[in-house]
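In: I would like to see how this sequence folds:
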Amino acid sequence: MRTKNEIKFLTKLLNIEGIKVISHRQHEGIGIILQLEQIGKESSCPRCGTKSHRLHQNHRYLVKDLPWGENFVFLEINRRQFKCEKCGKPFSEELEFVRKRRSYTKRLARKIIQEVLENDIHSVAKKGVVTTEEIERMLKDAAKEYLKAKPSELKRLGIDEIAVIKGKGNYCAVLIDLEKSKLIGMLPGRKQEEIREVLLEWGKEVLEQIEEVSIDLWKGYKNVVIDLMPNAQVVADRFHVMAQINRELDAERKRERRQVEDLIKKAGSSEEKVEQERVLEGLKKSKYVLLKNETDLSEEQKTKLVQVKDVSPTLKLMHELKEKLRKIFEQTNNWLVGLFKLGRWLSGAKKYFPDSQNTIIRWLDEIIAYFDYKTTSGVVEGINNKLKLIKRSAYGFRNFENFRVRCLLTWQFNC
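Out: The predicted structure is shown next:
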């Protein structure tokens, strides 16, 4: 027989409002079972709101709660059924600490979700507190509670995509609140129709308050923004512009290396072969010194860059043009000045960056908008990197929807 002080102590330790412990027992290999009783003697009818104390019947069952040290804890609770004194119909009382038809408390679910967001389903399930099926149910419940809300105070939106399976051409679109550095949407694909459907669910009021949208150089995103966000300025992300420049620069590097390797094979004299081998040595391991920002190069990389420029006048000019464009983006804060500088750059780059020049001309309005707004997808890229880490550790998720829920909860669960 437990003393009143022991019962009082266990009730305080359990710390659930409106609930008291009336007994407890411990079973080896199972854990601690606490029998609970509600302090209140009445409940409100969900149909008419009338408070009733007419007990109709009892429904006792066990639910899992937060462990106490190394011991699992089970709560033997009674979800009482009352009969409404006004409408005469029976109803089951609402218990704040456990959802209907759930075998665990809300606070245990919250703790488990936090653990899953830091690890993965299987490693959390191995602890034996809950099963993988229960964890997936917890995630779905949390998604209904936290992910239904529309974005609030959204002014600057970023749209991008990540590869679901690398190298398979399977991409999912992500929607980012750039001001809050927060993931607010994730779609299984990146088609215009899919993105349009999600944005329309936000409602006209949310869409009309968006002032800027940063996108990569894909027309589909641009069309959706123009159609649905009348007050938004589309801003082409400068990092994607530079990525286009880098692709063309790297393509020239590869072309020159292949050309030199062919010349070495066909060399007629030893002097000619020695000269081409010198050029090849300069081109080897030159990819990152050409593509990386020059200001970020180490002393060793700077020496290598000098070597590359010495053996290839074309790569020298292309690298200098690349660096000049980067400085234009970094140092210009006015669209008119930016337009003037960009026009001069385009006139000198036509011969060396024909594809990039065509891209810049097609996206000129969106690119020069950057000089005023300075909106980039830098935040988006940071979030995408975190999404990739989640993807690598999320092997416990059985489908995209579970992966999407985990990603969104990572940013919104503790907000």
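
In: CA only for contacts and neighbour counts going forward, please
Out: OK.

In: Assign the closest residue to D177 other than its chain neighbours to helix, strand or coil.
Out: Leaving aside its chain neighbours, D177 sits nearest to L157 (5.1 Å; criterion: C-alpha to C-alpha, 6 or more residues apart in numbering). Judged by DSSP: H, G, I helix; E, B strand; the rest coil, the three-state class of L157 is strand.

In: how many other residues sit next to L157?
Out: 24 (other C-alpha atoms under 10 Å).

In: Next up, the contacts around it.
Out: For L157, the contacting residues are L175, I176, D177, L178, I210, E212, V213, S214, by C-alpha atoms under 8 Å, 6 or more residues apart in numbering.

In: One more, so I can put them side by side:
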Amino acid sequence: KHKYAVALTDPINGKLIDILTSRKKDDLIEYFNTWPEKLREQIKYFSMDMWSPYKAVAETVFPNAKIVVDKFHLVTAINNALDTLRIEEQDKQTAANRKKFYKSRLTLLMAGEDLDDDGHQRLIEIFKLSPALEKAWELKEEFRDLLQIPDVKESLEALNHWYENVSQAKLNLFYRAKGTVKRWEQHIINYFKTRITNGFAEGLNNKIKLIKRIGYGVPKVENLKHRVYLSLLSI
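Out: This is a model prediction of the structure:
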């Protein structure tokens, strides 16, 4: 019974546009329809996570906007597949080895280039026990890498190569993740073309969580909105 609000942001200029009391599709469409039609037609890009109602909203109220899937949510989807596989593989191990898998959960999700010697050693140990987890980690790293390629054509080629590697790995969890990526592929290509992300929005969400913690919760969205605007003015 969570209550959700929505923060609308300008990802290019790093600005908060508004905070709304509902994230329901019909409520968002009603809100955006209060904007002048001429303004809505000028919106070029709509950056979002992979939540279908947001896509429906964008297609309804911003007819000329290209939908861009946020890369951080893509990475999260792949990380979730990896961590779920880690849990499955962990359950197959002896008690002593299960501890190794559990202690490696954050190490597995770290970027490969950020691992220190201890991190590499932890992964080597669990990969000996689970070749499937090693394949999954390599697929995770390959996906992260392709998101960093600056050239659009090369990015798309790398994505297609990743699809092939997922098929060859024969890991059900990653096969499902591949299906998710394929369903959103055109909007991922829009990311390759624009490099627009929800980075500012995610940073703002973290700030909002901090404001709520400091205030021991902020029950009224209007009060929360005022506190968020004040916090942005202090930057």
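
In: how about CSV for the contacts of L157 of the first structure, with secondary structure, neighbour count and distance to M318 of the first structure added?
Out: Formatted as CSV, these follow (DSSP: H, G, I helix; E, B strand; the rest coil; neighbours: other C-alpha atoms under 10 Å; distance: C-alpha to C-alpha, whole Å):
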residue, secondary structure, neighbour count, distance to M318 of the first structure
L175, strand, 20, 34
I176, strand, 25, 34
D177, strand, 22, 35
L178, coil, 23, 32
I210, coil, 19, 38
E212, strand, 22, 32
V213, strand, 27, 30
S214, strand, 31, 27
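
In: Translate L8 of the second structure into the numbering of the first structure.
Out: Superposed on the first structure with TM-score structural alignment, L8 of the second structure falls opposite L175.

In: Now do its match against S377 of the first structure, distance only.
Out: Applying C-alpha to C-alpha, to the nearest Å, the value for L175 of the first structure to S377 of the first structure is 11 Å.

In: shared neighbours, the two?
Out: Overlap of the contact sets of L175 of the first structure and S377 (by C-alpha under 8 Å, 6+ apart) consists of G158.

In: The lengthiest helix in the second structure aligns to what range in the first structure?
Out: As assigned by DSSP state H, the longest helix anywhere in the second structure is helix 71-90. Matched against the first structure by TM-score structural alignment, helix 71-90 of the second structure falls on residues 238-257.

In: Can you give me the distance of A65 of the second structure to K24 of the second structure?
Out: A65 of the second structure is 20 Å from K24 of the second structure, where distance means C-alpha to C-alpha.

In: any idea what L36 of the first structure aligns with in the second structure?
Out: For L36 of the first structure, there is no aligned residue in the second structure (criterion: TM-score structural alignment).

In: can you give me the offset of stretch 174-182 of the second structure from its chain's centre?
Out: Mean-position distance between stretch 174-182 of the second structure and its chain equals 14 Å (C-alpha atoms, centre = their mean, to the nearest Å).

In: one step back: neighbour count for A65 and K24 of the second structure, which is higher?
Out: Legend: neighbour count by other C-alpha under 10 Å for A65 of the second structure and K24, higher for A65 (17 against 14).

In: is it true that the more buried one touches F46?
Out: Yes: here A65 of the second structure reaches F46: they are 6.2 Å apart, a contact under C-alpha atoms under 8 Å.

In: list residues touching both of these two?
Out: Taking C-alpha under 8 Å, 6+ apart as the criterion, A65 of the second structure and F46 both touch A58.
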